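*Asks:* Sequence first, then the predicted structure:
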Amino acid sequence: MVRLKDIAEKAGVSTATVSYVLNNKGNVSEETRKKILKILDELEYKPNQIAKSLKTRKTSTVGVIVEDITVFNAPEIIDGINECAEEHGFSILLTNLRLYKRIGNNFSNVDKCKHLITNAVDSLLSKQVDGIIYIGVHTRNVTGLISEIDKPLVYTYCFADSGYSVNYDDEFASFEATNYLIERGHRKIALISGLIDSIPAHERFNGYHKALMKHQLILNPSYVKTGDWSYESGYKMAKDLLQQKEPPTAILAMNDLMAGGVLEACRELGIQVPQDLSVIGFDNRECSLYYTPKLTTMDLPLRKMGAKSMEKILRLLNGESETIEMNTKLRCRLIVRESVSSPR
């Protein structure tokens, strides 16, 4: 193992000078700096990161706890975190809780898994991470799942009272999707909601309602159906809607899986999309590209959420807490494909 002493002797300088160059500090001439860097390269010197972290009490490592890595939102968020971390010389330690596998959509049971979360946090803190990012499996309030820690903590795809968070604006996204349908001439617009106890479902309903009110359209209760985020519920709710005496000319489904169920119901009933019915989904999942017709949908800024979460950690580490927005909401983007047209 190459030591600082070996480099100093070869360069004819003190070990302190070598240390200054390694840490980009001190008043070292450019000529000496270049000479030491050349020797470092020749000797293939690798700094002892463990010893350095013990001295500085920083590891340039961020812990990432993901509730379930198999859920569609997680990979892109993690990639955004990783990319931002690499750009700033940081690495990540990833822990997967597998909550969706354990409790599914029944988030009232999450307390049964709280010990897993506590163990994950304790494990990361024992590895001296500089901060922690917590990625939810579904947007909800997770206050109390993580006890107070003395490291920066940022939540994404979830939030906590008095905690830093990064999410997307569900209400505005639903408003934009509904407004797009209205601008295309639709007046009879139905909504297939997610689970009734879901915060995103509530916010997306609010956005839908606000768009109707903006254009002085009356909310028809028979056009609002509650699904459970599944393909099957989208299929069932669409059949109920499309067999009404006055069926809608457009359906906004609160996710792409339920929108796929809507398309299946249309095929069975002989309804052509978009000629007879326009359909918009939500999430821009990969399946939306392979439906027939290709699905118009709202794209979630998942990668940006990950990057923004990492940026908040970095700013907190730099002591900028007073200037950081507590709860950041990013805008979604409408992806126009083939499933919407003007009504006949």
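*Replies:* Happy to help now that I have it.

*Asks:* C-alpha from now on. contacts and neighbour counts both.
*Replies:* Noted.

*Asks:* Show me where this protein has its strands.
*Replies:* Applying DSSP state E to the chain gives strands spanning 61-66, 91-96, 131-135, 153-156, 164-168, 189-193, 224-226, 250-253, 278-280, 297-299, 327-330, 333-335.

*Asks:* And the fifth one, what does it pack against?
*Replies:* I take that to be strand 164-168. Counting contacts by 3 or more C-alpha pairs under 8 Å, 6 or more residues apart in numbering; DSSP states H and E, strand 164-168 packs against strand 153-156, helix 302-317, strand 327-330.

*Asks:* out of the ones you listed, deepest packed?
*Replies:* When you average the neighbours per residue for each of the helices and strands packed on strand 164-168 (mean count of other C-alpha atoms under 10 Å), strand 153-156 leads with a mean of 26.

*Asks:* Quick one: distance of that strand to the chain centre.
*Replies:* 10 Å (C-alpha atoms, centre = their mean, to the nearest Å).

*Asks:* so what secondary structure elements neighbour it?
*Replies:* Strand 153-156 packs on strand 131-135, strand 164-168, helix 302-317, going by 3+ C-alpha pairs under 8 Å, 6+ apart.

*Asks:* so which of the helices and strands packed on strand 164-168 gets nearest residue 141?
*Replies:* Among the helices and strands packed on strand 164-168, strand 153-156 comes nearest to residue 141, with 10.0 Å by C-alpha to C-alpha.

*Asks:* which residues are in contact with the closest one?
*Replies:* Outside strand 153-156, the residues within contact range by C-alpha atoms under 8 Å, 6 or more residues apart in numbering are 131-136, 163-167, 305-306, 309, 312-313.

*Asks:* From the residues you listed, pick the one nearest residue 117.
*Replies:* Here the nearest of those to residue 117, counting by C-alpha to C-alpha, is residue 134; it sits at 9.8 Å.

*Asks:* What is the burial count for that closest one?
*Replies:* When neighbours are counted by other C-alpha atoms under 10 Å, residue 134 registers 24.

*Asks:* just curious, which of the contacts of strand 153-156 is nearest to residue 112?
*Replies:* Taking the contacts of strand 153-156 together and measuring to residue 112 by C-alpha to C-alpha, the closest member is residue 136, at 15.9 Å.

*Asks:* Who are the contact partners of the closest one?
*Replies:* Shown in contact with residue 136 (C-alpha under 8 Å, 6+ apart): 66, 67, 68, 155, 156, 157, 158.

*Asks:* Residue 332 now?
*Replies:* 168, 169, 170, 173, 298, 299, 300, 301 are the contacts of residue 332 under C-alpha under 8 Å, 6+ apart.

*Asks:* circling back: and the contacts of residue 136, which two are the farthest apart?
*Replies:* Greatest spatial distance in the contacts of residue 136: 68 and 155, 14.3 Å, computed using C-alpha to C-alpha.

*Asks:* Enumerate the helices of the stretch 151-300 of the chain by residue range, in sequence order.
*Replies:* If DSSP state H, counting those that start in this stretch is used as the criterion, the helices of the stretch 151-300 of the chain fall at 170-183, 199-214, 231-242, 256-269.

*Asks:* another one to put next to it:
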Amino acid sequence: MDKPKKSVRRKTSGVTIDEVAALAGVSPMTVSRAINQGKVRDDTRERVMRAVQALGYTPNLAASTLAAAQHTRIALIYTNPSGAYLRELLVGLLRGASNAAIQLVIHYWDNLDPVAERRAARALAGRVDGVILPPPLCESPVAVTELVQAGIPVVAIASGHLRDDVSCVRIDDFHAGKEMAEHLIQHGHTRIGFIRGRNDLSASARRYDGFATALHEAGLEVEPSLVQEGDYTYRSGLEAAEKLLSQPQPPTAIFASNDDMAAAAISVAHRQGLDVPRDLSVVGFDDTSAATTVWPELTTLHQPIAAMADAAIDILLRTIRQRTDDSRVLTDHVLPHRLVMRDSVAHPPKR
């Protein structure tokens, strides 16, 4: 009776990435970057490819794709004063980074002067493959110039217009501001206060332009006393709302350029014994968590912040993987906004 044959497990004789690294005199991570068109010096890439050819190394495509993603470092640089906005942004970034299996690094630049900002940008450029700039840094000439000159792909989030130096992910701030103003006018408001955002951001200017256009089209004048400056912080919203509501003829509605300042306006109204929305309508912008943590909940303009962050990662990854030394493709990705109606708007009171 023949004995059953034993199964034989053959040993593989494939070349490993460690052997390629040893022959080329570099680290396995550098080998992975070189093979997957990552960021390495030209002479290093040539040395790695000679080692690959000499050893007959065949990379595992699935593993190399994953490795390339894991070795891709995307930086978020923020100095946004709105905690609610930042939370929405991080949700999208963390989701996008997890789905793409990339490394996300976060840097906080707190009130850096131009010299310090230039130094920080130069240092960062040598450590990452791409950068995401939310407001207000999305329009910092120092940061953008340094990163672009270093050859680092940059995506600006929520810039108010198409740029010719970096890719953008944004909404149409002009039409969003116009739509919100028209919503108040349709409710019968003719004296509408406006709290502006930061004056160094184009998105702030575009929202105001949309507001002013809606008033002009309705035959209403923009009264300078009904337009107050803010900087997207809750405190600036308090100060602006107090100025608006202390006038001899106060507005019957306030349109704030973000939800934090709108929430502050509601607080000032309550402090003065006004009922929102019976005595005063208040609307915001962004649709962050601040819009639903005040009473009454805010009517606001939904800006898809998390989706914008997700799109920014996608644009950066495509740029990093497809870029060549002699070409640079910029993307202007405009996402739809949406008017969210809640409980903070009513018809103006009868005088």
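*Replies:* Here it is on my side, so go on. Values in this document were obtained by computation on a predicted structure and should not be read as measured data.

*Asks:* Just give the TM-score of the two.
*Replies:* Aligned and superposed, the two chains score 0.73 in TM-score terms (TM-score structural alignment, normalised by the length of structure 1); 293 aligned residues with a C-alpha RMSD of 3.2 Å.

*Asks:* now the helices of the stretch 151-300 of structure 1 in TSV, with mean neighbour count?
*Replies:* Output for those, formatted as TSV (neighbours: other C-alpha atoms under 10 Å):
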stretch	mean neighbour count
helix 170-183	22
helix 199-214	20
helix 231-242	21
helix 256-269	22
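
*Asks:* about what we covered before: considering the contacts of strand 153-156 of structure 1, which is situated nearest to residue 5 of structure 1?
*Replies:* Distance to residue 5 of structure 1 across the contacts of strand 153-156 of structure 1 (C-alpha to C-alpha) is lowest for residue 131, with 33.3 Å.

*Asks:* coming back round to it: mind putting the helices and strands packed on strand 164-168 of structure 1 in CSV, distance to residue 275 of structure 1 included?
*Replies:* Listed next are these as CSV, based on distance: least, C-alpha to C-alpha, whole Å:
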stretch, distance to residue 275 of structure 1
strand 153-156, 39
helix 302-317, 32
strand 327-330, 33
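
*Asks:* if we can go back for a sec, closest one to residue 53 of structure 1 out of the contacts of strand 153-156 of structure 1, please.
*Replies:* Nearest to residue 53 of structure 1, judged by C-alpha to C-alpha, of these is residue 131 at 14.1 Å.

*Asks:* closest to residue 341 of structure 1 out of the helices of the stretch 151-300 of structure 1?
*Replies:* Residue 341 of structure 1 lies closest, by C-alpha to C-alpha, to one member of those: helix 170-183, at 8.4 Å.

*Asks:* now that closest one: how far from the chain's centre is it?
*Replies:* So, by C-alpha atoms, centre = their mean, the centroid of helix 170-183 of structure 1 is 21 Å from its chain's centroid.

*Asks:* Would you mind pulling up the elements that that helix packs against?
*Replies:* Using 3+ C-alpha pairs under 8 Å, 6+ apart: helix 170-183 of structure 1 touches helix 199-214, strand 250-253, strand 297-299, strand 333-335.

*Asks:* a markdown table for the ones you listed, including distance to residue 239 of structure 1?
*Replies:* Below are these laid out as a markdown table (distance: least, C-alpha to C-alpha, whole Å):
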| stretch | distance to residue 239 of structure 1 |
| --- | --- |
| helix 199-214 | 20 |
| strand 250-253 | 12 |
| strand 297-299 | 21 |
| strand 333-335 | 25 |
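
*Asks:* Relative to residue 237 of structure 1, tell me which of those wins on proximity.
*Replies:* strand 250-253 (9.9 Å).

*Asks:* can you list the strands of structure 1 in CSV and add distance to residue 111 of structure 1?
*Replies:* Below are these laid out as CSV (distance: least, C-alpha to C-alpha, whole Å):
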stretch, distance to residue 111 of structure 1
strand 61-66, 16
strand 91-96, 17
strand 131-135, 16
strand 153-156, 18
strand 164-168, 21
strand 189-193, 26
strand 224-226, 26
strand 250-253, 30
strand 278-280, 35
strand 297-299, 31
strand 327-330, 24
strand 333-335, 34
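
*Asks:* Of these, which is nearest residue 82 of structure 1?
*Replies:* Within these, the stretch nearest residue 82 of structure 1 is strand 91-96; the backing value is 6.8 Å (C-alpha to C-alpha).

*Asks:* list the buried ones in the closest one?
*Replies:* Buried residues in strand 91-96 of structure 1, counted by 16 or more other C-alpha atoms under 10 Å: 91, 92, 94, 95, 96.

*Asks:* Residue 281 of structure 1 touches residue 294, doesn't it?
*Replies:* No. Using C-alpha atoms under 8 Å, residue 281 of structure 1 makes no contact with residue 294, being 10.5 Å away.

*Asks:* More neighbours: which of the two?
*Replies:* Of the pair residue 281 of structure 1 and residue 294, residue 281 is the one with more neighbours under other C-alpha under 10 Å, namely 29 against 16.

*Asks:* The more buried one corresponds to which position in structure 2?
*Replies:* Aligning on TM-score structural alignment places residue 281 of structure 1 opposite residue 284 in structure 2.

*Asks:* Could you check how far that match is from residue 95 of structure 2?
*Replies:* 26 Å (C-alpha to C-alpha, to the nearest Å).

*Asks:* related to what we said a few turns ago, in TSV, list the helices and strands packed on strand 153-156 of structure 1 along with distance to residue 32 of structure 1.
*Replies:* What follows is those, written out as TSV (distance: least, C-alpha to C-alpha, whole Å):
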stretch	distance to residue 32 of structure 1
strand 131-135	36
strand 164-168	44
helix 302-317	32
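
*Asks:* Residue 55 of structure 1: which of the ones you listed is closest?
*Replies:* Closest to residue 55 of structure 1 of those is helix 302-317 (C-alpha to C-alpha; 16.8 Å).

*Asks:* Against structure 2, what's the mean shift for the closest one, could you check?
*Replies:* Mean deviation of helix 302-317 of structure 1 relative to structure 2 after superposition (mean C-alpha distance after the TM-score superposition for structure 1): 2.1 Å.

*Asks:* what about the residue lying closest to residue 164 of structure 2 once chain neighbours are set aside, neighbour count?
*Replies:* Of all residues not flanking residue 164 of structure 2 in the chain, residue 330 sits nearest, at 7.7 Å (C-alpha to C-alpha, 6 or more residues apart in numbering). Per other C-alpha under 10 Å, the neighbour tally for residue 330 of structure 2 reads 18.

*Asks:* Also residue 270 of structure 1?
*Replies:* Using other C-alpha under 10 Å, residue 270 of structure 1 is surrounded by 10 other residues.

*Asks:* which one in structure 2 is aligned with it?
*Replies:* By TM-score structural alignment, residue 270 of structure 1 lines up with residue 273 in structure 2.

*Asks:* and what of residue 217 of structure 1?
*Replies:* Using TM-score structural alignment, residue 217 of structure 1 pairs with residue 220 in structure 2.

*Asks:* again with residue 112 of structure 1
*Replies:* Under TM-score structural alignment, residue 112 of structure 1 pairs with residue 116 in structure 2.
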